[in-house]
Structures are given as structure tokens and as C-alpha cells.
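1. prediction below, plus the sequence it came from.
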Amino acid sequence: MSRKTNIIIVSVILGFVAAAVIGFLIWWLVTDTEEFTIIKLEGEGIGDIEYTAAFTRIRGSGDIFWWFYPTLPAVKIIKPIILWVDGVTGVPPSLLANFGMFGPYDFNLNQRSDSWINNYNLLFVDAPLGTGFSTAQSDSQIPGNLDATTDHLLFTLESFYRLHEDYADTPLYIFGEGHGAQIALALARRLASTDPPGRFQHNLKGVVLGNGIVSPALALTKLGFYLEELGYIDANGRAAIETLSEDVSSSVSGGQLRDAFDKFITLGDFVNEKAGAVAVNLGHIVDKLTREASRDYFGQRQYMQEKFGLDAFSFMQETVAPALGIPSDVSFDYNRAAVVDAFRNNFMSPATPHVEFLLRNTDLKVVIYNGNLDAVSNTPGQLEWVDNLQWPGQEEFKTTPRRTLVINRLVEGYFRETPRLSFYWMNAAGQSVPLDSPLAMRRILDRITQPK
């Protein structure tokens, strides 16, 4: 072999090596700067209904779990997407909203005939990190504010649209129940903002707040009145609650949000032990309790336990996780206490500025529905902040006549509706209207999403 041939061979080899090195560097640079990756779960699944379950792995933070069910009708992309979040003190959407309320299967894994997927695309997101199947790399990575949580949800939505590009123009509605209302508002505001421009295409149409913890200190000012009028406490109990409310409001006004939260989070014990109610579930006040009944943050978990008669959290860990292919080292809702602690400095901050921003600066619908049996987000307290919103359409909203919501000749509630802002008073429903009044909630959903 000639010396010239050897030189050519060596040059070719060196060329391949250089190309490989350059390719590796390009790959390394791209992957190193990628802010998230998508881990699509490949378990056997539950039933025959199509779904996508995945983690959005956010670099340096953790994994956000999301579960998407496309609607059953053939033309899926024209049906709205319902994105559901529940926040810090509620029950993860992958559990309650999904199996307990309107997902395709119930807790017995029987297909639900009245599931929302008959008419809507459903996207359940366990947020913030540390709730549901969403896991943080460490407790220090659990977000303690809405901005960081919104960042995580933006990555999650971007990963959703990467896997489902056909849905970019599909109408999107963000639903937030309880504290999830604050998260829904912050996410809607960020998506609606043009500065900075969005990283992905979407078609956000509105935000829907269910028994939202939007201005908790203000809502608390009406709790004593609410409980006394219903006979759960007397005048002394009302005075005690109003003193607590004044303390909480003073702490919020003085910027002592952590102190305000520590008082607010003990509301159930305070009402029962110091205001004389003895055994009231604040999330569903007609729920009869014993003196010894254990109470979670605001009674929702206990009510769910009684409603379905099973350990739903074990069901998620032992049945759902293996079916989806979730790693065995992921424990369902294991870090809830750490999440609550992380949000202590921000939970009590009013989210009404987000509502006003959306009403002033966008054409999005803002819809509020409130179960009248929820004492924490009691309806008189909710109307305190709703009736004091500052935006150009407020006078039209306040002067619009209230109408009756009738289904099958039964009065399910009342509503006041303008093109931009709607409020629904829901009878015989607590913290979760879709759970307590499913037919009425479907009517509300149709009114929200269907053109008038």
C-alpha cells in the first residue's frame, strides 16, 4: 500500500472521528440546555380508552405528572381541552377529578357513562411539585410561590403540545378548584401575556374558578356571619371567628403572610373547638361528624373518604401507578406536608390582581362557581372580592339580573352572567361542585364552552 493511500485512509478516519466529536458536542450542548424532557409512560394502562400519561422532567426541579384523555368523538381537536389543577390544600386531579368526578373510569375501574370525555378533552395535572404523582428532586426544589409553579406548568403544557401538535388551535380552558384557582389564574395570565411571547402555540379561551381560595382573608370576614345564620355557632362563636378574621387580615395587610397562613390553616379546629361548632366539616358543612372525627386541612379528603368508602390514596399507589408504568419509588402525594410548608409565605396573598388583569387586558372569559355548603370559600365571602373587582365591565356585571339554573325542574342554583365574567351560586354543593352536583356542573360547562 502506497504512502499516499495511507494518508488518504488516515484522513478519512480522522474526518469520521472529527464528525463524531462535533456531533457529540452538538448533542451535548442541545441536551444540556434543554430545560425539560418528556418521559412518556408505557404501562399496560387502564381499560381501552385512549390516553397519554407522562412526566415532564424539569431540569434541576423534578417531574410534573400529567394525564391526558382525548375526547371520544372522532373529530377530537375541535372539542375544548379542560386543563384541571387543584393546588396546595386539595386532592390531586389525577385522583379526585379523574376517578371521583368526571374522568372515564370510576374507582371500580368501570367506564363512566357520563364522563366529560364524551364531549371534552381532559388534561389532569398534579401541581405543584410534590403533590399527587409529581415529585421534586428534594424538598428544597418544591416551589413556594405561583411564579415558580407557573414556570413548571408552562414546561408541562409545552411538553403536552409537543406530543399533541394537532391540538394547538383547540380551545383551552383552565379549571382551578380551591387553591388551584390561584394557580389557574397565574397560568392564564402568563399564557395571555405577550411579554415574553409564548414558547408554544395554544388557544386559551378562559379560566374557571371552583370554590376558589382567591382572597382567603377577605372571604374569612364573612365566615362568622355564615355559620351563625346556619345555626352552627352562636353569637359568642361568631365573635371568636371575627376576632380570628381580624387577626388574619391584619397579618396580611402587614405583609406577615406566614403568620396569616398559620392561623388560616387551623380554621377547622378553631371553628369546632373555640367557636363551639364541635364537629363541622368546613368543606361540606352538612356532613355530620363525630366529636372524634379526624380533619384534614379543610375537610375535602375526609368527605371523599366517606363518599367513596375506600382508601383512594392507596388505590392510586397500588392500582394506578403500576398500570401506568410509574416507577415504584414514586409515592403518591407523599410530600404534601412539605408543599404546604413551602407555600406558607405566599398562600394568603390575594390573587384578585390576576383576575383584574385578565378582565382588563384580555378577552378571556372568567367564570366563578361556588358551592354554597363550603364554609372556607363561603359564598358571601367570595362575593366580597367579586363585587369589588376593578375593571371596565364591573357595573354591567353587578346590574345584570341573577337568573335561575333549573335542571329537570329542580333549582340547582343561580347565576349572573356577562360576556366576560360569570358567577354561579350552587345549591346543595360543597367544595367540589362536580362531585356534589354533576348535572348542574355539566350545564355550567356547556354554557362556558359553547358560543351563545
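-> Cool, the structure landed.
2. make it CA atoms for all contacts and neighbour counts henceforth
-> Noted.
3. return the distance of residue 120 relative to residue 74.
-> 12 Å (Cα to Cα, to the nearest Å).
4. so which of the two has more stuff around it?
-> residue 120 (22 against 9; other Cα atoms under 10 Å).
5. I figured the more buried one hits residue 78, correct?
-> No. With contacts counted by Cα atoms under 8 Å, residue 120 stays clear of residue 78, the gap being 9.2 Å.
6. where do the contact lists of those two overlap?
-> Counting by Cα atoms under 8 Å, 6 or more residues apart in numbering, residue 120 and residue 78 have no shared contacts at all.
7. spatially central residue in this structure, please.
-> residue 85 (1.6 Å; Cα atoms, centre = their mean).
8. how near is that one to residue 384?
-> 24 Å.
9. tell me which residues touch residue 180, please.
-> 85-88, 90, 212-213.
10. using TSV, lay out these together with distance to residue 428 and secondary structure.
-> Shown next, in TSV, are the contacts of residue 180 (distance: Cα to Cα, whole Å; DSSP: H, G, I helix; E, B strand; the rest coil):
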residue	distance to residue 428	secondary structure
85	23	strand
86	21	coil
87	24	coil
88	25	coil
90	20	coil
212	17	coil
213	19	coil
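11. out of those, which is nearest to residue 394?
-> residue 212 (19.5 Å; Cα to Cα).
12. tell me how many other residues crowd the closest residue to the closest one other than its chain neighbours.
-> Leaving aside its sequence neighbours, residue 212 sits nearest to residue 178 (Cα to Cα, 6 or more residues apart in numbering; 4.3 Å). Each residue near residue 178 was counted by other Cα under 10 Å, and the total is 25.
13. check it against this one:
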Amino acid sequence: MEKLPHLLSIFLFIALHFHGGKVVAFKTQDGSEEWGYVQVRPKAHMFWWLYRSPYRVEDPSKPWPIVLWLQGGPGASGVGIGNFEEVGPLNTYLKPRNSTWLKKADLLFVDNPVGTGYSFVEDKKLFVKTDVEAATDLTTLLIELFNRDEKLQKSPLFIVAESYGGKFAVTLGLSALEAIEAGKLKLRLGGVALGDSWISPEDFVFSWGPLLKDLSRLDDSGLQQSNSIAERIKQQLEDGKFVEATDSWTELESVISIKSNHVDFYNFLEDEGSDDVATLELALNKKISMKRYSRYLTSLRSRSRTPGGDGDLDTLLNGVIKKKLKIIPENVTWGGQSGHVFDYLAGDFMKPRINEVDELLAKGVNVTVYNGQIDLICSTKGTDAWVHKLKWEGLKNFLAKDRTPLYCGSDKSTTKGFLQSYKNLFFYWILKAGHFVPTDQPCVALEMVGAITQSPAT
């Protein structure tokens, strides 16, 4: 029986790669894992971690895929959160994850943008200020990794994103296509998948009040206040006052939290873990951006924690994992610059990326949208609203299609979700899942990613 990698039993073999002075990488002795830094710009260092699947199926007609996972935030770590909390081979207790996406694909995690997770900059001026700048750095990373490895080039790459990562995914998709067409990047783009993604902030903030009113979490007064701030945000976006819109978004979240008695923005059926969050916020003593990041961590951790240890992600990534990786500079703390990442992107945070989705669809790229039913921050109601705004020529036919019910494995007794598709647009409604779909509904999420990637293991 094939074994998943067990962290504590791996013996390391150091492989230093210098490609134009930009890449430094380590790998395990059996080649199942490789990780390192790419200097995407002078003094700007992006960390990546590649897992090669032990479940790989060799099928000439169906090449084995690679999933590039992009986390949200902005400033949340894919190497930490996506890997250990959601889809990687091991959970935060370093136990094998039965629902790891390695069963369907190889997995490439990155800490993006620079300053996120283990990634770091040597000068604050080097933090990215736009999604496009982040995509340019990611494209540089892909060029350095794929152009030097023919094995990687044979596998189609699927960009799968969560939350704010969706904005990075669509800008990266377009940037990568441009680099491929120019002959600068040797890569096959398989598709882009947007999980509970912050594609149209305006549509999401307008969804919160009515949705929570229908769920009895807001009264008429709360609804009126919510809609009033949402209208202000809309006007600020129209006037190009994007930083002000981000400030208003922060105000709206506070109003929603107070008027709903602290609804969980990542699962509207629950209350926010306010005690844990308060403890984290006091300990961090940082500005609102860092508080948002800690709340993001806390919300996910509360869904994935199991008995037998604390499973704390900060302790894990700054302890045993940092020791294993060997390559992380001593003065770099995992997540230490994440607050700055959010701050520097404040001018882009509320900008929509619907046009980029349209461009990808027009270019024939497979675009998948998936959303958890009980997510609030990137609600299905908001996602449905921005999908209806697409100018893609196939939208009318897409909207006319009936949805197909989804089940898990051979069990047809419980509906797990729905799928609607036409040509290269796919929309998955995942029932009983919040913001973190792979954690809340691991079985249907695994089957979904198998379908998205057309994995030969499906």
C-alpha cells in the first residue's frame, strides 16, 4: 500500500538549484517533495512547496495534473493553511489526511504575495500594491519552476483559489497565458477554479444584509444600516476611492458583527469564536489587517481541530516544519509580514475582477466557480450576482441549463451539491459548506477537483 509522506521519518537530501541566481531548492531523497525560494524581484523572495502524488496514474490519454493552490487574505499562507488545514497530505497534527487532493493531482503550494507565510521582502517598498503585480511575481515563479523541469511541463496546471486568492488566480491566468504565448513560459494551463472567491466585493457587501435578514440574524434596523454602508461603498468604487471603500468595508463588517450578535463570516449558521479571536487580537496587538488574518486562521482551525493536541498552525509552521525545511532564514517568522501584505493591497482590495473572468472565458480557458452554501463573506448570493454580470457570449445558454445534483461516492441518498455547466464555465453549489469547502465537505470537494482536472484517478 502506498504511503503518504510522514514528516518525521523523511531523510533530507539537499539539492541546490541556481537558475539565473533566482532559485534555491531542497528535495526529499525519494523526490516526493521539493521546496524552495524564487527571487521574483531583487530582495523579494517567494516560497513554494511541491508534493508529487503517491497515487499518480500513468495514462497517455490523460496526463497527471498539477494543482496550484492560492490562498486568500490577502496575506494568508497557502503553504500553511491550504496545505495543513485543507488539502495537503498531512493535517496540523501531522497525521495523514484521507481526503488529500494528492489522490487526484500533484500539489504546488505558494506563499503569495511576497510577505505572506514564509515569503519575505528585504524592503517594505517591495510589497505588491495590486493584484496584477502579484500575478507578475507568480508568473516569474512559474517560469523559474516549469522552464527547468520537463516533467512539470507534461502536466496541465490548474490554478485553484480560495477567497481573495480568486483575484490572484484570474490575474495570474491571464499573465501566464501571455507568457506562454510569448514563449517565455513552458506550461500547459488546464484551467482556473474560483472557490468562495472575492471576485466582486460590491456584490458581496450588498448580499450580506438581505441574506442575514432572511436568516433572522439581522432586524430591519440592521438591514437598513448594512444597505446604507453598502450603497456608500458602491459610490466610493464608482468614484475611484478604493482605499476609502476598503475602510467602509471594515466598518460594514463591524456593524454586521454587532447587529447580528457576532455571526461567523465564514459560516453564517454559527457565532464567531469571539473569545479565541479576542485573545489572538490582543496577543498580536496589530492593526485591523492582522486581526482579519488571525480571524481567518481561527475560523478554519475551529473546523479542522481534532482531539489529541492543540494543532496550532503558528506553532507548527514556526517549529517542526521550519526545522524540517532547513531553508527558511532564521529571522523570518511564518506569517510575520502578513499584515503588511493586506495594508499595501488596500487600494486594490475592493476592486472587482469580473472582466478578467470574462477574458479567460473568451480565450477558451476552463473556469470553475464553486461556493459553500453557508459562507457569508463570499456568499453564494453574491457569487451568483457577479456571474450574472458576465459578458461572456455563452452566459445566456449557461443560465438556461438545468443543474445536476451531486452525491458523494455511491451514496445517492444525500444531496451534496449541484453542478451547472455550459462549454467552459462550471458552477458548483456545495451544500452544508462554509468558506472552507475542502474542510467542511472533503468528500465532494475531492470528487469535484477530480472532475475539474480530469484526473486519471477519477
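-> It's in. Remember, it's a predicted structure, so these values are computed and weren't measured experimentally.
14. corresponding residue for the residue nearest to the centre of the first structure in the second structure?
-> If you follow residue 85 of the first structure across to the second structure using TM-score structural alignment, you land on residue 70.
15. next, the spatially closest residue to that match that is not a sequence neighbour: secondary structure please.
-> For residue 70 of the second structure, ignoring the flanking residues on the chain, the nearest one in space by Cα to Cα, 6+ apart is residue 161 at 4.6 Å. Classification of residue 161 of the second structure using DSSP: H, G, I helix; E, B strand; the rest coil returns strand.
16. verify the contact between residue 161 of the second structure and residue 194 for me.
-> Yes. Using Cα under 8 Å, residue 161 of the second structure is in contact with residue 194, at 5.2 Å.
17. helix, strand or coil for residue 179 of the second structure?
-> helix.
18. tell me who's in contact with it.
-> Here residue 179 of the second structure is in contact with 139, 185 (Cα under 8 Å, 6+ apart).
19. how far does the lengthiest helix in the first structure sit from the chain's center?
-> Secondary structure of the first structure per DSSP state H: the longest helix is helix 3-33. Distance of helix 3-33 of the first structure from its chain centroid, counting by Cα atoms, centre = their mean, to the nearest Å, is 49 Å.
20. gap between residue 191 of the second structure and residue 334 of the second structure?
-> Taken as Cα to Cα, the span from residue 191 of the second structure to residue 334 of the second structure is 30 Å.
21. same thing with residue 173 of the second structure?
-> 27 Å.
22. what's the answer for residue 294 of the second structure, then?
-> In terms of Cα to Cα, residue 294 of the second structure sits 13 Å off from residue 334 of the second structure.
23. more neighbours, these two?
-> Legend: neighbour count by other Cα under 10 Å for residue 294 of the second structure and residue 334, higher for residue 334 (26 against 23).
24. still on that earlier bit, quick check: the following helix or strand past the longest helix of the first structure compared with the second structure, mean distance?
-> Sequence-wise, the next helix or strand downstream of helix 3-33 of the first structure (DSSP states H and E) is strand 36-40. When the second structure is superposed, strand 36-40 of the first structure averages 1.7 Å from its matched positions, counting by mean Cα distance after the TM-score superposition for the first structure.
25. tilt between strand 36-40 of the first structure and helix 3-33?
-> Strand 36-40 of the first structure and helix 3-33 are oriented at 90 degrees to each other (axes from the mean of the first three to the mean of the last three Cα atoms, to 10 degrees).
26. just checking, next helix/strand downstream of strand 36-40 of the first structure?
-> strand 52-58.
27. quick check: that next one compared with the second structure, mean distance?
-> Looks like 0.9 Å for strand 52-58 of the first structure (mean Cα distance after the TM-score superposition for the first structure).
28. first-to-last residue distance for stretch 399-419 of the second structure?
-> First-to-last distance for stretch 399-419 of the second structure - Cα to Cα - comes to 12 Å.
29. contacting residues around it?
-> Contacts of stretch 399-419 of the second structure (Cα under 8 Å, 6+ apart): 420-422, 426-432, 443-444, 447.
30. by neighbours, which of these wins?
-> Ranking the contacts of stretch 399-419 of the second structure using other Cα under 10 Å puts residue 430 first, with 25 neighbours.
31. that one maps to what in the first structure?
-> That one, residue 430 of the second structure, aligns with residue 426 by TM-score structural alignment.
32. for that match, give me its contacts.
-> So, once contact is read as Cα under 8 Å, 6+ apart, residue 426 of the first structure ends up touching 369-372, 412-414, 433.
33. roughly how far apart are residue 47 of the second structure and residue 335 of the second structure?
-> In terms of Cα to Cα, residue 47 of the second structure sits 12 Å off from residue 335 of the second structure.
34. looking at the two, which is more packed in?
-> When neighbours are counted by other Cα under 10 Å, residue 47 of the second structure and residue 335 differ, and residue 47 comes out ahead with 28 against 25.
35. give me the element the equivalent of that one over in the first structure is part of.
-> Using TM-score structural alignment, the equivalent of residue 47 of the second structure in the first structure is residue 65. Following DSSP H and E, one finds residue 65 of the first structure within strand 62-69.
36. that strand vs strand 36-40, what angle?
-> 50 degrees.
37. strand 62-69 of the first structure: how far from the chain's middle?
-> So, by Cα atoms, centre = their mean, the centroid of strand 62-69 of the first structure is 12 Å from its chain's centroid.
38. residue contacts, residue 36 of the first structure?
-> 56-59, 155.
39. change it to 10 Å
-> Contacts for residue 36 of the first structure (Cα atoms under 10 Å, 6 or more residues apart in numbering) come out as 55-63, 152, 155-156, 158-159.
40. quick one: which of the residues you listed is nearest to residue 302 of the first structure?
-> Looking across the contacts of residue 36 of the first structure and measuring by Cα to Cα, the closest to residue 302 of the first structure is residue 63, at 27.6 Å.
41. neighbours of the closest one, how many?
-> 26.
42. any idea how far it lies from residue 29 of the first structure?
-> For residue 63 of the first structure, the distance to residue 29 of the first structure - Cα to Cα - is 22 Å.
43. kindly report the same for residue 380 of the first structure.
-> Distance from residue 380 of the first structure to residue 29 of the first structure, by Cα to Cα: 55 Å.
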